[in-house]
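K.L.:
Sequence and predicted model, in that order:
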Amino acid sequence: MLRNVPEIKLYGADGCHKTRYYQLVLESTRLPFAFLDVEADEGHASELRSLYTNGKLNFPTITIGRKKLRNPYKDELFKWLHKLIPSMLEIKHDKEAQKFTMDINGEEARVEYNLRDGKMYLVHSEVPYQLRGRGIGKELVLKTFEKLTEEGYKAVAICTYIKAIKNRDPKWKEIIE
């Protein structure tokens, strides 16, 4: 489930092969985005010019919220999508290490647990320092709740941050102890 998706805009031209490439890449993500044809609409062209100090039609340009990317490599685009939209990240359950993890461009965010009496005791959550303040921790915990519920586990929140996330949502208050 995608949450907190910022507005995504693709500034380009209908006949531009690079613009078409970015349309296909964005469509593959299933993220909502607006295609703004700067050759067909002067309003879109003016909006694009305002993004650059030189006032030129630098397209293709993709904006993700306030982040501006001009003709990015696919890897760079996905790096920023993952940083700015953590809900599109996949969570993995490593039963052997007793943790749930999300990979954010090579960095690991995790929720650690202890399994006792058929219950998961969620004891620790951590997001790499340089990625904090972007909603990744909240998304990590929510995805952990979804995954452990899907797998049929009962859980007890021990970590204060995990407790706080649980207590903000009536759905999880009833499921996670």
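P.N.:
Alright, I've got the coordinates.
K.L.:
going forward, measure contacts between C-alpha atoms and count neighbours the same way
P.N.:
Noted.
K.L.:
Now the longest helix seen in the chain: buried residues?
P.N.:
Using DSSP state H, we find that the single longest helix of the chain is helix 136-150. For helix 136-150, the neighbour count (16 or more other C-alpha atoms under 10 Å) marks 136-145, 147 as buried.
K.L.:
For those, give me TSV that also has distance to residue 122.
P.N.:
Formatted as TSV, the buried residues of helix 136-150 follow (distance: C-alpha to C-alpha, whole Å):
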residue	distance to residue 122
136	17
137	14
138	14
139	15
140	12
141	10
142	12
143	13
144	10
145	10
147	13
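K.L.:
How much space separates residue 21 from residue 74?
P.N.:
With distances taken as C-alpha to C-alpha, to the nearest Å, residue 21 is found 10 Å from residue 74.
K.L.:
where do the helices sit along this protein?
P.N.:
Secondary structure of the chain, counting by DSSP H: helices at 17-29, 42-49, 74-84, 136-150, 160-167, 170-175.
K.L.:
Tell me which of those helices lies nearest to residue 11.
P.N.:
Among those, helix 42-49 comes nearest to residue 11, with 6.9 Å by C-alpha to C-alpha.
K.L.:
Give me the neighbour count for residue 35.
P.N.:
Residue 35 has 17 neighbouring residues, counting by other C-alpha atoms under 10 Å.
K.L.:
Use this one as the comparison:
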Amino acid sequence: MNPSYQALPLTDNAYDQQFELAVAGVTALLQYQLHHHYLSLIHTEVPTDLQGQGVGSALVEKVLLLAAERHLTVIPLCPFVARYLHQHPAWYRLVAPGYRPASAQ
């Protein structure tokens, strides 16, 4: 994660079912659904002003850290999240078995 994003707080906006990361007055979000101990990650949105700066990756990493703390099983429905997991396979430990590649089972 880009060190400049580490100290930024992740907001769990449960009402809108999205995690939010505010950077320089602009907010990136990751929409989710929570069912018991399953956290479905549905859609990541990074405003144009923040794209290409690692904000999306920082948001996903912060959400995965939170999922680990809460002992949640992740279901990566968002293509951006799936790509992040592919690039950081250590996180597959949180992913529901049916959503992991065969090499990570």
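P.N.:
Received it, and whenever you're ready, just let me know what you need. Being a predicted model, the structure only gives us computed values, none of them experimental.
K.L.:
TM-score for these two?
P.N.:
Remark: TM-score between the superposed chains equals 0.80 [TM-score structural alignment, normalised by the length of structure 2]; 96 aligned residues with a C-alpha RMSD of 1.6 Å.
K.L.:
Kindly state which residue of structure 1 is aligned to residue 29 of structure 2.
P.N.:
Using TM-score structural alignment, the equivalent of residue 29 of structure 2 in structure 1 is residue 110.
K.L.:
In this structure that match contacts residue 125, no?
P.N.:
Yes. Residue 110 of structure 1 is within contact range of residue 125, at 5.6 Å (criterion: C-alpha atoms under 8 Å).
K.L.:
Next, the angle from the longest strand along structure 1 to helix 160-167.
P.N.:
Longest strand of structure 1, by residue count under DSSP state E: strand 107-116. Between strand 107-116 of structure 1 and helix 160-167, the angle comes out at 80 degrees (axes from the mean of the first three to the mean of the last three C-alpha atoms, to 10 degrees).
K.L.:
what about the closest residue to the match of residue 29 of structure 2 other than its chain neighbours, neighbour count?
P.N.:
Closest residue to residue 110 of structure 1 apart from its sequence neighbours, by C-alpha to C-alpha, 6 or more residues apart in numbering: residue 101 at 4.4 Å. The number of residues packed around residue 101 of structure 1, counting by other C-alpha under 10 Å, is 24.
K.L.:
for residue 165 of structure 1, same thing?
P.N.:
Neighbour tally, residue 165 of structure 1, other C-alpha under 10 Å: 17.
K.L.:
Aligned counterpart of it in structure 2, please.
P.N.:
Residue 165 of structure 1 maps onto residue 84 in structure 2, by TM-score structural alignment.
K.L.:
ok, now which ones touch its match?
P.N.:
57, 60 (C-alpha atoms under 8 Å, 6 or more residues apart in numbering).
K.L.:
how much space between it and residue 63 of structure 2?
P.N.:
According to C-alpha to C-alpha, residue 84 of structure 2 stands 12 Å off from residue 63 of structure 2.
K.L.:
what do you get for residue 3 of structure 2?
P.N.:
To residue 63 of structure 2, residue 3 of structure 2 is 16 Å away according to C-alpha to C-alpha.
K.L.:
before we move on, what about residue 56 of structure 2?
P.N.:
In this view, residue 56 of structure 2 and residue 63 of structure 2 are 11 Å apart by C-alpha to C-alpha.
K.L.:
Then residue 53 of structure 2?
P.N.:
From residue 53 of structure 2 to residue 63 of structure 2 the distance is 18 Å (C-alpha to C-alpha).
K.L.:
Residue 31 of structure 2 too?
P.N.:
Counting by C-alpha to C-alpha - residue 31 of structure 2 and residue 63 of structure 2 are separated by 11 Å.
K.L.:
got any residues that touch both of those two?
P.N.:
Both residue 31 of structure 2 and residue 63 are contacted by residue 19, under the criterion C-alpha under 8 Å, 6+ apart.
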